[in-house]
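Enquirer: After the sequence you'll find the predicted model.
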Amino acid sequence: MEKGLFIMRLEPFDYVYPSAVREEIKQFIEILAPPMTEETARLHPELLKQADVIFSGWSGPRLDESFLETAEKLKVLFYAAGSVKPIVTDAVWKRNIKITTAVRANAIPVIEFTLSQVLFCLKNGWQYVRQVKRDKMFPEKPFPIAGSFQSTVGLISLSTVGRGVAEQLKRFDIEVLAYDPFVNKKEAERLGVTLCSLEQVFQQSDVVSLHTPLLGETRGMIRGEHFAMMNQHASLINTARGAIIRQSEMIRVLTERTDITAVLDVTDPEPPAVDSPLYQMENVVLTPHLAGSEGAECGRMGMYMLEELKRYVSGERLKWQVNPENLRIQA
């Protein structure tokens, strides 16, 4: 039987790897020690040297040269979280270590959250919520309501989450636009989206949903001018990363364009500074990075990794294995 360790942030460990999942893992792998953080693991090289596999999650170990020189037997890391970009280095590929991730499992609640907000925003829901609270009466519905019939939704980046949202939107009578310079026309057709420029997404959409990974080239890519060109009563949803938007420019435009609504599950910094105007702006909806896996939802990620383990021990191809090529689309 191969040997393994659990290495990740300890606070969410019991949610990510529920007891039933842990017990089943132990049927296939000899677990060498109780769960530990990366810092604790580096203090116990005698354990790392024995590990054939590592089960990880949020705040997992960075797989750099020094770590892998110690974990010399490591064959596979099961990452029960989202993108592995924070932990993977070139040393992983040089050593042919398999990395598999629950990014698709973690994407499911983000896709669900996004879909709920897209449909609510298409009904001008947040505009009516704030008007009812302000006026203490039901309005005469003066806003033009797009609804989910022949309206337009724009997706910025067809990442794992972006693709999932596109798949969900196929069920509705909605035109879906997408900006992603790495996706070709054939793939776009399969997803049921029309590729266009970033500017066209903002100019033509009733709702814009942001799913771009935070990279050097995407930091600050959404500027004030993009908000300024949005349709009347349009909405933007951000479940990606706050730093993709130039926040000060967004605030300036939203102060002038009070018809626009921004639903922000992420900000930069996160949470916003205590004196941030975002807390006071009526046309900004703030949620506390809620879209991803929370509470019992986290157990889906551990379950995905258990299923991957079963494939691994039976010699099957891993379903969620990461390589340098597919790593790009992970948000």
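Expert: Received the coordinates, thanks.
Enquirer: C-alpha from now on. contacts and neighbour counts both.
Expert: Noted.
Enquirer: dump the residue contacts of residue 270.
Expert: residue 242 (C-alpha atoms under 8 Å, 6 or more residues apart in numbering).
Enquirer: if I look at it, how far off is residue 64?
Expert: For residue 270, the distance to residue 64 equals 27 Å [C-alpha to C-alpha, to the nearest Å].
Enquirer: Likewise for residue 126?
Expert: Look at residue 126 and residue 64: by C-alpha to C-alpha, they are 45 Å apart.
Enquirer: More neighbours: which of these two?
Expert: More crowded of residue 126 and residue 64, by other C-alpha atoms under 10 Å: residue 126, with 21 against 14.
Enquirer: element containing that one, please.
Expert: Taking DSSP states H and E as the definition, residue 126 sits inside helix 125-135.
Enquirer: again with residue 140
Expert: Using DSSP H and E, no helix or strand contains residue 140.
Enquirer: That one: neighbouring residues, count only.
Expert: Other residues near residue 140 come to 6 when the count uses other C-alpha under 10 Å.
Enquirer: now do residue 102
Expert: Per other C-alpha under 10 Å, the neighbour tally for residue 102 reads 24.
Enquirer: Next up, the contacts around the residue lying closest to residue 198 once chain neighbours are set aside.
Expert: Leaving aside its chain neighbours, residue 198 sits nearest to residue 179 (5.5 Å; criterion: C-alpha to C-alpha, 6 or more residues apart in numbering). Going by C-alpha under 8 Å, 6+ apart, residue 179 touches 154, 155, 156, 157, 158, 195, 196, 197, 198, 201.
Enquirer: The structure to be compared is supplied as follows:
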Amino acid sequence: MLSKIVVVESVELKSHMLMESVGKIEFGNASSTYTDEDELIELIEDADAIVITSRGRFTKRVISAARNLRIIAKCGALPNNVDIKTATELGIPVTWTPGSNAASVAEHAVTMIMNVLKLVPKTMAGLKKGKWHTEEDKANELMGKTVGIVGFGQAGSYLTKFLKPYEVEMLVYDPYVSKEKIDLAGARKVDLEVLLTNSDVVTLHCHMCEETHHMINKDSLKFMKENAFLVNTARGGLIDETALYEALTNKWIAGAGLDVFEVEPASKDNPLFTLDNILITPHMAGWTKEALIREAKGASDEVVRVLKGELPLNVVNPDYVNFNKKIN
């Protein structure tokens, strides 16, 4: 009997179809956000393997209901929407595709930095209403500015390469990366307060975890310059959106660019969306044709390995093997 493989959200069909060699592939509803546990359980309860994105929340109840599940393969960055503890205890490997969208995310960060510095959100909205540039609409150059990079993983590393032609000073905060590695990238390792205080642009590229949740809050926003901009292409939960709204409304900082939000899909009623000093995109930083091919292929390769009885390569929870032995 063929294994059942469920692709919850299709990102690149040709790469997904590589899994046909080991099972029958079924696809989720493209219009569903899968925020309802029962809907998600109905989709995956008899699956042997699932391929996921950031869509849907794979809670203890959802994972436990999928009694045949042998792998959860995430396309893209580390899965913040999967109960890793439950998957581990059930002997299920959770994989990801590190670096597959790093270049795309870094490019998006540069795009957002440029757009907020050039006041594109405000002036574009004004032009549509018949307004021309005014004395107060003076944009900014990136050349020679100080850019603070929070998180020096693959996207943060790529960003340093893209920024070099602009002759910026690059400050990096990442307690888990050596000074030597940051020095080699042409940047300077500093603590978070120094980065926030001195940067003209602060761009976030770190993982979402208990330690980083709301790392940008009311207190940290007050460290930033009044003419500074904040960009987030990482995870929405890194920023306290209520505090950011207050900061943007009261001009504690000049503006922001957000590709990610605390609740996704973001509601059209999000108060931030009413402001003219913010640029917003719907979690698009890694959603490029090229990155999605790499992500889908990487996830498909992991599924093929596991369903063939081989070990996966990029595993979030390597301890799953200990529980897997107990279950078997």
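Expert: In hand now; what should we look at? Just so it is clear, the structure is predicted and the values come from calculations on it, not from any experiment.
Enquirer: rewinding a little: what about the contacts of residue 179 of structure 1, which are in strands?
Expert: Taking DSSP state E as the definition of strands, these contribute 154, 155, 156, 195.
Enquirer: Surely the third one and residue 213 touch.
Expert: No: counting by C-alpha atoms under 8 Å, no contact exists between residue 156 of structure 1 and residue 213, whose distance comes to 10.1 Å.
Enquirer: Translate residue 224 of structure 2 into the numbering of structure 1.
Expert: The alignment partner of residue 224 of structure 2 in structure 1, by TM-score structural alignment, is residue 230.
Enquirer: what sits against that match?
Expert: Residue 230 of structure 1 neighbours (C-alpha under 8 Å, 6+ apart): 202, 203, 204, 205, 260.
Enquirer: So what does the third one match up with in structure 2?
Expert: Residue pairing (TM-score structural alignment): residue 204 of structure 1 is matched to residue 198 of structure 2.
Enquirer: Surely its match and residue 146 touch.
Expert: Yes: look at residue 198 of structure 2 against residue 146 with C-alpha under 8 Å: they come within range, at 7.2 Å.
Enquirer: re the thing from before, what's the burial count for the match of residue 204 of structure 1?
Expert: When neighbours are counted by other C-alpha under 10 Å, residue 198 of structure 2 registers 17.
Enquirer: Is residue 25 of structure 2 in a helix, a strand, or coil?
Expert: strand (DSSP: H, G, I helix; E, B strand; the rest coil).
Enquirer: And the aligned partner of residue 182 of structure 2 in structure 1, how far from residue 218 of structure 1?
Expert: With TM-score structural alignment defining the correspondence, residue 182 of structure 2 maps onto residue 188 in structure 1. Per C-alpha to C-alpha, residue 188 of structure 1 is found 21 Å from residue 218 of structure 1.
Enquirer: Which of the contacts of residue 179 of structure 1 are buried? Put it as a ChimeraX command.
Expert: Buried subset of these, written as a ChimeraX selection, criterion 16 or more other C-alpha atoms under 10 Å:
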select :154,155,156,157,158,195,198,201
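Enquirer: Now tabulate the contacts of residue 179 of structure 1 in CSV and tack on distance to residue 37 of structure 1.
Expert: As requested, the contacts of residue 179 of structure 1 are arranged in CSV below (distance: C-alpha to C-alpha, whole Å):
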residue, distance to residue 37 of structure 1
154, 40
155, 36
156, 35
157, 33
158, 33
195, 43
196, 44
197, 43
198, 41
201, 42
